[in-house]
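**Q** need the 3D shape of this:
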Amino acid sequence: MEIIIESLDNIREAARKFVDQMDGRKVFAFYGKMGAGKTTFIKAICEVLGVEDVITSPTFSLVNDYTDGEGQSIYHFDFYRIKKLEEVYDMGYEDYFYSGNLCLMEWPELIEELLPDDAVRVTITQLADGSRRVEA
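**A** A predicted model of the protein is given here:
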């Protein structure tokens, strides 16, 4: 899968394309440099899925739980501040990752060894013209 986000004006369209290609997969690990647009793209995905909650990066709480338009939980993780894997064990990561609910993760490289085998690795790259490339 490759999607180009030309600007913020078409991010919802790009998120719709992403959602259409999820194919029932539930765990998505988003890789990209600081400022690449991981949080912004995850927010757009959640909006496409009908989330009405305020969508923010869970930088300090590690995980935010949103409800989609069908009443299902979506878990949004941000592992940027993880210092030790024990923090992830203590939060009960398995309950989230293997819940059957959608899991969207930022900074998964910090917990790489805990990712489920079926996790979809998504890379967001900022291109020279300011657009973003989303690849999975």
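**Q** C-alpha from now on. contacts and neighbour counts both.
**A** Will do.
**Q** does the residue nearest the centre of the chain belong to a helix, a strand or coil?
**A** The chain has residue 104 as the residue nearest its centroid, 3.0 Å off, counting by Cα atoms, centre = their mean. When classified by DSSP: H, G, I helix; E, B strand; the rest coil, residue 104 comes out as strand.
**Q** same check, this time on residue 111
**A** Residue 111 ends up helix, using three-state DSSP.
**Q** swap in residue 123?
**A** Three-state assignment for residue 123 (three-state DSSP): strand.
**Q** quick revisit: hmm, the residue nearest to the centre of the chain is touching residue 79, no?
**A** No. At 11.1 Å, residue 104 and residue 79 do not qualify as touching, with contact defined as Cα atoms under 8 Å.
**Q** look up how far residue 59 lies from the residue nearest to the centre of the chain.
**A** Distance of residue 104 to residue 59, given as Cα to Cα, to the nearest Å: 13 Å.
**Q** this one next, for a side-by-side:
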Amino acid sequence: MGYNLKDIAIAAKSVLTEAGTRKVFLFHGEMGAGKTTLIKALCKQLGVDESITSPTFSIVNEYHIPKGKIYHFDFYRLKNQTEAMDMGCEEYFYSGDYCFIEWPEMIPDLLPINCVDISLSVLSNNRREIRIDKK
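**A** Next up is the predicted model:
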């Protein structure tokens, strides 16, 4: 599915519909592909009212929504999977709350089953492509 950045809210709504009841999302794409931008739109669709920022340095940000929480992870800076285990990532993944995970490639052995794989590609400055695969 291709989308223009100005239509990102529509794309986010479509992603959530496609995901059904699954709540763990793995975001793949090169630096600058729009992973964080799409996650911000997904958070807005789910009812986040607070400021949404990238957890590049904190590794995880927590947002509150009417029916629970959203955990937004950025594992780009991890040195190894042990760092993710030490922060208790598996407790988040199996909490029943939404988990949006950037750079899941950094923790391949820790990822739960029944995830939604989101692959983002840059088509042009203002256009992206999303591929969705449910495991």
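**Q** so what number do they get for TM-score?
**A** Remark: TM-score between the superposed chains equals 0.93 [TM-score structural alignment, normalised by the length of structure 2]; 132 aligned residues with a Cα RMSD of 1.2 Å.
**Q** which neighbours do residue 104 and residue 59 of structure 1 share?
**A** Common neighbours of residue 104 of structure 1 and residue 59 are listed as residue 77 (criterion: Cα atoms under 8 Å, 6 or more residues apart in numbering).
**Q** where exactly do the helices run in structure 2?
**A** With DSSP state H as the criterion, structure 2 has helices at 8-19, 35-46, 81-86, 89-93.
**Q** highest average neighbour count across those helices?
**A** Highest mean neighbour count among the helices of structure 2 (mean count of other Cα atoms under 10 Å): helix 35-46, with a mean of 20.
**Q** so it matches what in structure 1?
**A** Aligned by TM-score structural alignment, helix 35-46 of structure 2 falls on residues 38-49 of structure 1.
**Q** residues in contact with that stretch: which ones?
**A** The contact list for stretch 38-49 of structure 1 (Cα under 8 Å, 6+ apart) reads 11-12, 15-16, 18-19, 30-32, 55-57, 68-69, 74, 104, 106, 124.
**Q** then stretch 81-100 of structure 1?
**A** When contacts are defined by Cα under 8 Å, 6+ apart, stretch 81-100 of structure 1 is touched by residues 26, 27, 59, 60, 75, 103, 110, 111, 116.
**Q** endpoints of that stretch, how far apart?
**A** End-to-end distance for stretch 81-100 of structure 1, by Cα to Cα: 25 Å.
**Q** now residue 54 of structure 2: how far from residue 66 of structure 2?
**A** Using Cα to Cα, residue 54 of structure 2 is found at 21 Å from residue 66 of structure 2.
**Q** higher neighbour count, these two?
**A** residue 54 (18 against 8; other Cα atoms under 10 Å).
**Q** and the residue nearest to the more buried one when sequence neighbours are not counted, how far from residue 125 of structure 2?
**A** Of all residues not flanking residue 54 of structure 2 in the chain, residue 36 sits nearest, at 6.4 Å (Cα to Cα, 6 or more residues apart in numbering). Residue 36 of structure 2 sits at a distance of 16 Å from residue 125 of structure 2 (criterion: Cα to Cα).
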